[in-house]
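S.K.: whatever this is, show me its structure:
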Amino acid sequence: MPAQAGRWGRFSEHQARQLQRQVQAKEERIVELEMENAVLHLRLAQCRGMTGEAGSAAAGLCPRCLEQDPPRRSTPPAAPQLHRGVQKLKQDIKALRASSLAAFRACWEHLQDGLSAVEAAVQGAQLCHQALLAWQSKVGQLERSLQEADARYQLEKQKRRVLHNRLVELKGNIRVHCRIRPLLPFDKEFGDPASQDRVYGPEESQQVVFGDVCPLLTSLIDGYNVCIMAYGQTGCGKSYTMLGPHSKEERIPPWGPHSDLGIMPRAAAELFRLIAENPSRRLQVDLSIVEVYNNNIFDLLAKARGMAASGCRREALTTKDARREVPLLTREPVHSAEDFVALAAGSLRLRAELATLVHARSSRSHLIITATLTRGPAAGGSPADQQAERPPLEGRPASGSRGGASCGRAPAGSPGAQQPKEQVHAKLQLVDLAGSECAGVSGVTGSALRETSFINRSLAALADVLGALSERRGHIPYRNSQLTHFLQDVLGGDAKLLVMLCVSPCRKHVAETLRCLGFGARARQVQRGQASGGSPAPRKPR
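M.R.: Prediction:
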C-alpha cells in the first residue's frame, strides 16, 4: 500500500502542475488580448480625433466656399475629398470597433474557460490532497505496524539464537560420534559393543552423517567457532567421511546431487545457503587450507600457486595478549559452494601421501580447511539487526581482516592507505587428521617411519590437550604440537567441536579401534558451556 500511495501522490502532483501550466498560459493570453484591446482603443481615439479635426476643417471651409466669387466656385472644391476621407475614417472606426468587440468577446470566452479550468483544477487538487492525507495516514499506520513486527521479530530471533545454543550445549559443546567402516572382503567382524554420543552403522549414508552436523553450522552463523574433526586409524574412512569418494586425478566428486558427497562439500553448500537467507549480516567467507606435516604447517594455497615448499612453511604464534596468529597465511575469498569445493580440490592434490601395507594412499599429514566468516564494513541492515547480532569474535587481527598480510595476496590500495577493517564473525575448521598407525602393521621404513612418528606424537598431543581440558587444569599444553596450537581457537572457550571417530569393524584392528574409542571417551569428558536457565554470558576475547 505504501507503493500505491506513492504512485497516487506522484499522479496528483503531475496533474496539478499540468493544470497550473494551463492556467498560466490562459493568463498570458488574457494579457496579450488586453494589450491588443488597449492598442485598438488608442487607434480608435486617434481616428476620432482625426474625424473631429476633419469635421472642423470642413465646417470652416464651407462658409469660405460660399463667399467665393463664381469663378472661384467653378474650381474643384476640396470638400468632397474631405467628405470621402471622413467616410473612410468612419468605416475604419466601425471596422476597428467590430474587431475590438470580437477580440473582447474572444478574450472574455477564454477567460471564462480558464476560470472554469482553474476551478476544476482546484477541486481536483483538493480531492487529491484529501486522498493523499488518507494514504499518508494509512502509510503511518503500516509503518508503525512494521516497526512493531520488526521488534517482535528481533526478540524472537534473539530467543531462537539463545535456545539453539542452549540445545547445542545440552548435547555438549564437544560431541563424539563414531562411524564404523563397512566390512571389506578380507575383514572379520568385531562385535564388541561401544557407546558414544552417536554411532553410525556401516550401512548409514553420508547424508545421515551430515544431518547431525547441520545444527553446528547454525551455531557458526550465530558467531561461534565450529570444528568438525575426523579421527581414527588409517584406512578407516576419515577422508571418505570428510571429502567423499576421490581419486588422485579428481580429489572431490564433481559438484551436483551426489549421494556420497562428504561433510566438507555439504557443509559448504549449507553455509552459503544460510548466508543467503539473511543478506543483512553482510557475511563474507575466506578460505585457507594447510597441512601439518612432520609438525610443520604448510600453506597449500600458496603451494598451489607454484611457491617452493620452503616458502610455504608457516608457524602458529601466540601474541602477548594470548591470541593465536599465523603470519603470512594465504586466504582466498569464496562466493559460492562451487568456488569453495574447487579451491579445496586444487589444494588437496598437493597433500602428502604414501602407499603403505594398510592403505594405497595413506595421508601423511593432517589437513585443516578453515573458512573464516567476516562481517564487511559496508553499511547495511537495520540498527535492530545490528543490535541483535551476536558480538563478533575479538582478537586475531592477522586472520581477522582481509587487509592482513598473506602469502601471494597484497592489500588493495597504496601502501599507506587506510583500509576499512572487517570483523571476524566466526571460523569453521574441517579437520581430516592423519590416521594413527602401527609401524609393524603398515610396514613403513625410513622417512615414512619418521612421518608415522610425527603423526602419532601430534595425535598424542591432541589427546593430552583434551585430557587437560577434561581435568580442568590451569595450564593447557596447546603449544606441545603445531596441530594443537593451530586448533587452539576451536578446542577451548565456547567453540563447538564434533569429533568423528572412524573405526574398523574387523578383529585384527581391535587395538587401534580401542585406542580410538579411548580418545573419544576422553573427549567426551570435557565439559564446557553447560546450558543454564539464563542468557549466555558475553564472549571474552581469546
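S.K.: for the rest of this, base every contact and every neighbour count on C-alpha atoms.
M.R.: Will do.
S.K.: ok, and the closest non-adjacent residue to I30?
M.R.: In space, I30 comes closest to C107 once its chain neighbours are excluded; the distance is 6.1 Å by C-alpha to C-alpha, 6 or more residues apart in numbering.
S.K.: who touches the one you found in this structure?
M.R.: Listed by C-alpha atoms under 8 Å, 6 or more residues apart in numbering, the contact partners of C107 are 29-30, 33-34.
S.K.: hmm, which two among those are most spread apart?
M.R.: Greatest spatial distance among those (C-alpha to C-alpha): R29 and E34, at 8.6 Å.
S.K.: how about the helices in the stretch 401-542 of the chain?
M.R.: Per DSSP state H, counting those that start in this stretch, the stretch 401-542 of the chain carries helices over the ranges 439-442, 447-470, 482-486, 488-491, 510-524.
S.K.: just checking, what packs against the longest one?
M.R.: Taking 3 or more C-alpha pairs under 8 Å, 6 or more residues apart in numbering; DSSP states H and E as the contact definition, the neighbouring helices and strands of helix 447-470 are helix 482-486, helix 510-524.
S.K.: what's the closest of those helices to L155?
M.R.: That would be, of those and by C-alpha to C-alpha, helix 510-524, which comes in at 33.8 Å.
S.K.: quick one, strands of this protein?
M.R.: 174-180, 198-200, 226-232, 283-293, 296-299, 313-314, 317-318, 324-325, 332-334, 353-354, 362-363, 366-375, 423-432, 496-503 (DSSP state E).
S.K.: now mean neighbour count too, for those, in a markdown table please.
M.R.: Converted to a markdown table, these look like this (neighbours: other C-alpha atoms under 10 Å):
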| stretch | mean neighbour count |
| --- | --- |
| strand 174-180 | 23 |
| strand 198-200 | 17 |
| strand 226-232 | 26 |
| strand 283-293 | 23 |
| strand 296-299 | 22 |
| strand 313-314 | 20 |
| strand 317-318 | 15 |
| strand 324-325 | 21 |
| strand 332-334 | 18 |
| strand 353-354 | 14 |
| strand 362-363 | 21 |
| strand 366-375 | 23 |
| strand 423-432 | 25 |
| strand 496-503 | 25 |
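S.K.: one more to line up against the first:
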Amino acid sequence: MTMENERRTHSHALEDRSRDHRDELQQLRRELTDETERLQRTNREALEALERHYKVELEDVQTQKAKEIQELRTKLGTEQQDLGLALQGKDREMDVLRGQMDSLKSDLDREQALKNNLQKQMAEMSNTIVQLQKTNLTLRSQVEFLESDSKQQSDSFTSMEARLQEALRQAEEARQKLIREETERRILFNKYQELKGNIRVMCRVRPVLGEGGAEGSEARFAFPDEKSSTQIDVTGLEERSSLGAVTRKTHPFEFDRVFDPRIQNEEVFGEISQLVQSALDGYNVCIFCYGQTGSGKTFTMSSADGMIPRATHMIYETITKLEEKSWTYTMEGSFVEVYNEELRDLLTPAKEVDGKKKIEIRHDEARKQTTVTNVKTVRLDTADKVEVMLRQAQNNRSVAATKANERSSRSHSVFILKLVGENAATGERCEGTLNLVDLAGSERLNHSGAEGERMKETQNINKSLACLGDVIEALGRGSAHVPYRNSKLTHLLQYSLGGNSKTLMFVMVSPLEAHLKETLTSLRFATKVRLFC
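M.R.: All right, here's what the predicted structure looks like:
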C-alpha cells in the first residue's frame, strides 16, 4: 500500500514537473516568437527607411540626369541649327562655284573653237606659204633661165612649168574626185547593205574539243548547201513510236550564212567586216553572239583573233587610209554587262565601284545615240588598248559554275565603240556606234541544275533573250510600238536595232549530242528571228 502511494505521489510529481516544463517551454516559444516578430518589424522598418532614402536619392539623380539630357538636347539642337545654316551656306557657295564652272566651261569651249579655227587658218596659211615658196622657186628659176639669154632653156622651162601646173591641177581634181567618190561609196555601200538586209542571222558550229570523244558523242549535222553555205540539217533525238519503232527526224534550218566546224575566225570576220565599215560610215551596228552555254560565243567574240580584236584592227587600218581623203576619226570604248537586269561597268573592279553613282541609259533622239552614265570610257588611239580592255572586262565579268558548264557566263557583255569622223575638205561629219554583244548562254533550268541565285540569273538571262526576240519581231512587222524597255539589254541597244542601223546575230551551235535539245532550241529561235527580218 505504501509503495502504491509513493508511486502515485511520484507520478503526480512527474506530471507536475512535466506540466511546469511544458508551460516553461510554451513561455519560451512565446518569447521567441515575440522577439522574432519584433526583429522582423525592426528589419522591415529599417528596410522601408532605406528604401525611402534611396528612392529619394534615385529621384534626385533622375532629376539631375533629366536636366543634363535636356541641356544636351538643347545644345544639340543649337549645333544642328548652326550646321544647317553652315550647310546652306556651303550649298550657296557650291551653286556660285557651279555657275562659275559653267561660265569657265563656256569660255573654254569658245577658246577651243577659236583655237580650232586658228589651227585651220594656220594650216591654210602653211599651204599658202608652201605654194608661194614653190611659185617663188619657179619664178627664180625662170628668171635665171631668162637671164641666161637662152631661148631654148626659156622655152623648156615654160613647157615644164605648164606641165607642172597641169599636173598639180590634175592632182587636185583627182583628190576632189576621190573625196566625192568616197561620199558616193558610202551612199552606195549603205544601199548594198540594206539590200542584203539590215538584220541578218548566221549560224556557226564549233568543232569538237579534244580527241577520242573527250567531250562526248557528236550530234549529226549535215551541210547540204555547200555552194552558198546557207543551210544546216540537224538529226534530232531518237523517237519511239507506239509500235516500238525507233526513228530520228532531220530538222533543216536556213540562214544568211552557215559556218561549219572547219571555218576559222578569219573567214567569219569576213562576213561582218562590211558591218564594221558601216559603223565607220556613221551607222549604228549591233553584232550578237547567241547560243547555249559552252557553244563558243566568248571565243568567237573575245579571243585573241576574235571579232572584237579583228574589228578594232580593221578600224585602225581603215582610218589610216581615210586620212588621205581628209577624214579624221576619234574613238572611245566602254565595256558593260547586263546582270540580273542591272548594268555593270566591266572596266571598273567591283571594289572600286561607287555604289552612290547609279549607271543609267540616256538616249539622244536627235542624234540617235545612246550614252551610259557613270561608266569608264577609254580613248582608243592604239589597238593595244582594246586588248587591255578585253582582259579587264573578262576578269570582271559575272561567271559561275552550273551543271551545263563549269565557267558559265551569267550576264550579257556589250563592247561599245563610238566612232566620230570629220572631213576637213567637205565639212562632213559622221557618228556611228559599233556594239559587239556576247550574250549569256541560254539554258534550260532542269539541264543547268541552277538553284537559288543561279536560278534567278538563268531566269533573267532567258527573259532578256525573249525580250530581244520580241523587239526583232516588232521591228520585222513594222509595229508602231517596239518593246525596247522590257529589258535593259534591248533598252541599251535601242538605236542599234531599229531604223537604218545594222544588226547581225550569230547563233553558236555546240556539236555534242548531249547539247542537242539546247541546240535545236537555239536554232529554232534564230530561225524565228530570221523570219521576222
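S.K.: now the residue nearest to I30 of structure 1: how far from R97 of structure 1?
M.R.: Separation of C107 of structure 1 from R97 of structure 1 (C-alpha to C-alpha, to the nearest Å): 15 Å.
S.K.: same question, T319 of structure 1
M.R.: Applying C-alpha to C-alpha, the value for T319 of structure 1 to R97 of structure 1 is 105 Å.
S.K.: please apply the same query to L170 of structure 1.
M.R.: Following C-alpha to C-alpha, the distance that separates L170 of structure 1 from R97 of structure 1 is 105 Å.
S.K.: got TSV for the strands of structure 1, with distance to Q112 of structure 1 too?
M.R.: Shown next, in TSV, are the strands of structure 1 (distance: least, C-alpha to C-alpha, whole Å):
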stretch	distance to Q112 of structure 1
strand 174-180	89
strand 198-200	91
strand 226-232	81
strand 283-293	67
strand 296-299	88
strand 313-314	91
strand 317-318	90
strand 324-325	86
strand 332-334	72
strand 353-354	98
strand 362-363	97
strand 366-375	67
strand 423-432	71
strand 496-503	83
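S.K.: which one of these lies closest to L483 of structure 1?
M.R.: Using C-alpha to C-alpha, the nearest of these to L483 of structure 1 is strand 283-293, at 6.4 Å.
S.K.: now the most centrally placed residue in structure 2: closest residue in space that isn't a chain neighbour?
M.R.: Compute the mean C-alpha point of structure 2, and by C-alpha atoms, centre = their mean the closest residue is V336, 1.9 Å away. Among residues not flanking V336 of structure 2 along the chain, D345 sits closest, at 4.6 Å (C-alpha to C-alpha, 6+ apart).
S.K.: need the contact list for the residue in structure 1 that the one you found lines up against.
M.R.: Mapped onto structure 1 by TM-score structural alignment, D345 of structure 2 lines up with D299. Applying C-alpha under 8 Å, 6+ apart to D299 of structure 1 gives the contacts 288-291, 312-314, 329-330.
S.K.: run the last query once more with 7 Å
M.R.: By C-alpha atoms under 7 Å, 6 or more residues apart in numbering, D299 of structure 1 lies in contact with 289-291, 312-314, 329-330.
S.K.: can you say which of the strands of structure 1 is nearest to W135 of structure 1?
M.R.: strand 283-293 (37.6 Å).
S.K.: list the helices and strands that closest one packs on?
M.R.: If contacts are counted by 3 or more C-alpha pairs under 7 Å, 6 or more residues apart in numbering; DSSP states H and E, strand 283-293 of structure 1 sits against strand 296-299, helix 300-304, strand 332-334, strand 366-375.
S.K.: I'd like those written out as CSV, with distance to I275 of structure 1 added.
M.R.: Output for those, formatted as CSV (distance: least, C-alpha to C-alpha, whole Å):
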stretch, distance to I275 of structure 1
strand 296-299, 27
helix 300-304, 24
strand 332-334, 13
strand 366-375, 10
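S.K.: of all those, which one comes closest to V39 of structure 1?
M.R.: Using C-alpha to C-alpha, the nearest of these to V39 of structure 1 is strand 366-375, at 77.8 Å.
S.K.: where does the closest one end up in structure 2?
M.R.: Using TM-score structural alignment, strand 366-375 of structure 1 pairs with 412-421 in structure 2.
S.K.: give me the mean distance between that stretch and structure 1.
M.R.: Here stretch 412-421 of structure 2, set against structure 1 after superposition, deviates by a mean of 0.9 Å using mean C-alpha distance after the TM-score superposition for structure 1.
S.K.: can you give me the end-to-end span of stretch 308-318 of structure 1?
M.R.: End-to-end distance for stretch 308-318 of structure 1, by C-alpha to C-alpha: 26 Å.
S.K.: could you do stretch 168-185 of structure 1 as well?
M.R.: OK, stretch 168-185 of structure 1 end separation, C-alpha to C-alpha: 39 Å.
S.K.: residues contacting that stretch, please?
M.R.: Contacts of stretch 168-185 of structure 1 with the rest of the structure, by C-alpha under 7 Å, 6+ apart, involve 196-202, 236-237, 495-505, 520, 524, 526, 528-531.
S.K.: run the last query once more with 8 Å
M.R.: Taking C-alpha under 8 Å, 6+ apart as the rule, stretch 168-185 of structure 1 contacts 189, 196-203, 215-216, 236-237, 494-506, 520-521, 523-524, 526-531.
S.K.: same deal with stretch 515-531 of structure 1?
M.R.: So stretch 515-531 of structure 1 is contacted by 165-167, 169-170, 172-176, 194, 196, 231-233, 463, 466-467, 469-471, 493-494, 499, 501, 503 (C-alpha under 8 Å, 6+ apart).
S.K.: stretch 249-266 of structure 2 now?
M.R.: Contacts for stretch 249-266 of structure 2 (C-alpha under 8 Å, 6+ apart): 200-207, 223, 228-238, 268, 300, 305-307, 523-524, 527, 530.
S.K.: change it to 7 Å
M.R.: By C-alpha under 7 Å, 6+ apart, the list of residues contacting stretch 249-266 of structure 2 reads 200-207, 229-236, 300, 305-306, 527.
S.K.: now that stretch, how far from the centre of its chain.
M.R.: 30 Å (C-alpha atoms, centre = their mean, to the nearest Å).
S.K.: now do the same end-to-end measure for that stretch.
M.R.: Distance across stretch 249-266 of structure 2, first residue to last, is 34 Å (C-alpha to C-alpha).
S.K.: which parts of it are buried?
M.R.: For stretch 249-266 of structure 2, the neighbour count (16 or more other C-alpha atoms under 10 Å) marks 253-260, 265 as buried.
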